[in-house]
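# got a sequence here, can you build the structure:
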Amino acid sequence: MRLPISAHTSRPWRVHEITGDFHVEDVWQLPTPGGPDDLALLVDQFANGEGDPVPSPVGRALFALRWKLGALLGWDAPSGGLGSRVPTLRDRLPADLREGPRGPDTKAVPFTSVFLTHDEWAAEMANRTMHGVLHIGWVPDGAGGYSGQMAVLVKPNGRLGSLYMLGIKPFRYLGVYPALIRGIGREWQKGAAARGAGAA
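Purely as a prediction, here's the structure:
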């Protein structure tokens, strides 16, 4: 379920300390019910899950088109990424976060982990169009449980980046996010079932 931007900005997340120049693009509630200590399981799913990150033909086609355009136009060249065009957000971390767990990088979509705490995880990626942050928070659901909340923060790279984000917006909402959220939920349920069977 899509949430208002305030669902992210109103919470005292540590990521706010390093993303003051980023725009919160999207916030979503994830179908990942769990207990107070289960964020690590969700982070592991993002980093090491075996499911298709966008399990729909439309979503896969859009991602394939995006990577082909990126290769054609040089958007994803190393010179446009982290450590080249932009410094990593780890350089902005306060000492306690820098000395704490960093968290895992992701494989399916190349995000580099910035920091991990008991209730939030941030990872970043950059190319010639933008510098983006994936933030996963672990929030109370109001019924005694917890679930994930995903926010996407973006710092466009000039006019090109702003036009790029505007151009892909309808595709994100129609073809990418709905399938992505459903896939996250299905893989979470599968993992929960396996953990339940292992505990039996």
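# can we go C-alpha only for contacts and neighbour counts from here?
Will do.
# show residues contacting stretch 148-162.
The contact list for stretch 148-162, computed with CA atoms under 8 Å, 6 or more residues apart in numbering, reads 8, 21-33, 39, 42, 128-139, 165.
# how about stretch 104-120?
Everything outside stretch 104-120 that qualifies as a contact, by CA under 8 Å, 6+ apart, is 13-14, 37, 39-40, 43-44, 46-48, 53, 89-90, 97-98, 100-103, 121-125, 134-139.
# so which residues of the protein form strands?
23-29, 112-116, 120-126, 130-140, 146-156 (DSSP state E).
# can I get the ones you listed in JSON lines including distance to residue 72?
Listed next are those as JSON lines, based on distance: least, CA to CA, whole Å:
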{"stretch": "strand 23-29", "distance to residue 72": "26"}
{"stretch": "strand 112-116", "distance to residue 72": "24"}
{"stretch": "strand 120-126", "distance to residue 72": "17"}
{"stretch": "strand 130-140", "distance to residue 72": "17"}
{"stretch": "strand 146-156", "distance to residue 72": "20"}
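# the structure of the following sequence is requested for comparison with the preceding one:
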Amino acid sequence: MRLPNSAYAARAWRLSEIAPDFRVEDVWVLPARGSHDEFPDLVKQIAEGDDAFDSERLAILVYVARQKLGAWFGWDSPGTGTGLGARVATLRERLPEGADYGERGPDQRGAPWISVYRTDREWVSEYANRTVHALMHVGWVPDGATAYRGEMTVLVRPNGLLGRLYMAGIRPFRRFVVNPAFFRMVARNWQSGRRIE
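As a prediction, this is how the structure comes out:
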């Protein structure tokens, strides 16, 4: 379920302190609910779990088309200096000296997202190419007296006009094809009680 973008700003996330120049693209409720101590399980399932697109034909088609476009236009080529450490500095460089942002957290298997930090209730990973510097924030928010639920926020800093056009162009595919496939993967792993070893 999609939430209003204000749902992210309504909470005191640490990410807000180090990424004020990123705008919220959208906020979603993740199909995961549990105790405070289960947040590391959610992070691990997202980072190392089943491929979200294994049985999702439309999502596979969108992914392949996006990869082809990226190759044709040079959006993702590592040799072009368009990613993290080249076009943009990693968000890890913004972490305040001596501040406790927990551990770095896991990178996503099979995806270009790199973990920035993980605390007991939030995890941030980042990705950059020629069009955008994007952040995925996963939060563990109170949902009743003792329960918590997952929320995912996508934040972006588009690279000029090209980045703004790119984000506008992919928005319907991301919201109606890619994200639902991802959420179904999260739900499958979470509801089955599967824990990644």
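# TSV for the strands of structure 1, including mean neighbour count and distance to residue 59 of structure 1?
Putting the strands of structure 1 into TSV (neighbours: other CA atoms under 10 Å; distance: least, CA to CA, whole Å) gives the following:
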stretch	mean neighbour count	distance to residue 59 of structure 1
strand 23-29	18	17
strand 112-116	24	22
strand 120-126	24	20
strand 130-140	23	18
strand 146-156	22	18
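# go through these and name the closest to residue 198 of structure 1.
strand 146-156 (21.6 Å; CA to CA).
# what residue of structure 2 matches up with residue 53 of structure 1?
Residue pairing (TM-score structural alignment): residue 53 of structure 1 is matched to residue 52 of structure 2.
# swap that for residue 164 of structure 1, sorry
Using TM-score structural alignment as the criterion, residue 164 of structure 1 maps onto residue 166 of structure 2.
# got it, and residue 146 of structure 1?
Checking TM-score structural alignment: residue 146 of structure 1 goes with residue 148.
# quick one: the helices in structure 2?
For structure 2, the helices defined by DSSP state H cover 6-9, 15-18, 39-48, 57-73, 160-173, 179-191.
# for the third one, name the packing helices and strands.
Contacting helix 39-48 of structure 2 under the criterion 3 or more CA pairs under 8 Å, 6 or more residues apart in numbering; DSSP states H and E are the following elements: helix 179-191.
# alignment lookup: residue 176 of structure 2 to structure 1.
Per TM-score structural alignment, residue 176 of structure 2 is aligned with residue 174.
# show me what contacts its match?
For residue 174 of structure 1, counting by CA under 8 Å, 6+ apart, there are no contacting residues.
# and the gap between the closest residue to residue 125 of structure 2 other than its chain neighbours and residue 104 of structure 2?
The shortest distance from residue 125 of structure 2 to any non-neighbouring residue, by CA to CA, 6 or more residues apart in numbering, is to residue 115 (4.0 Å). To residue 104 of structure 2, residue 115 of structure 2 is 6 Å away according to CA to CA, to the nearest Å.
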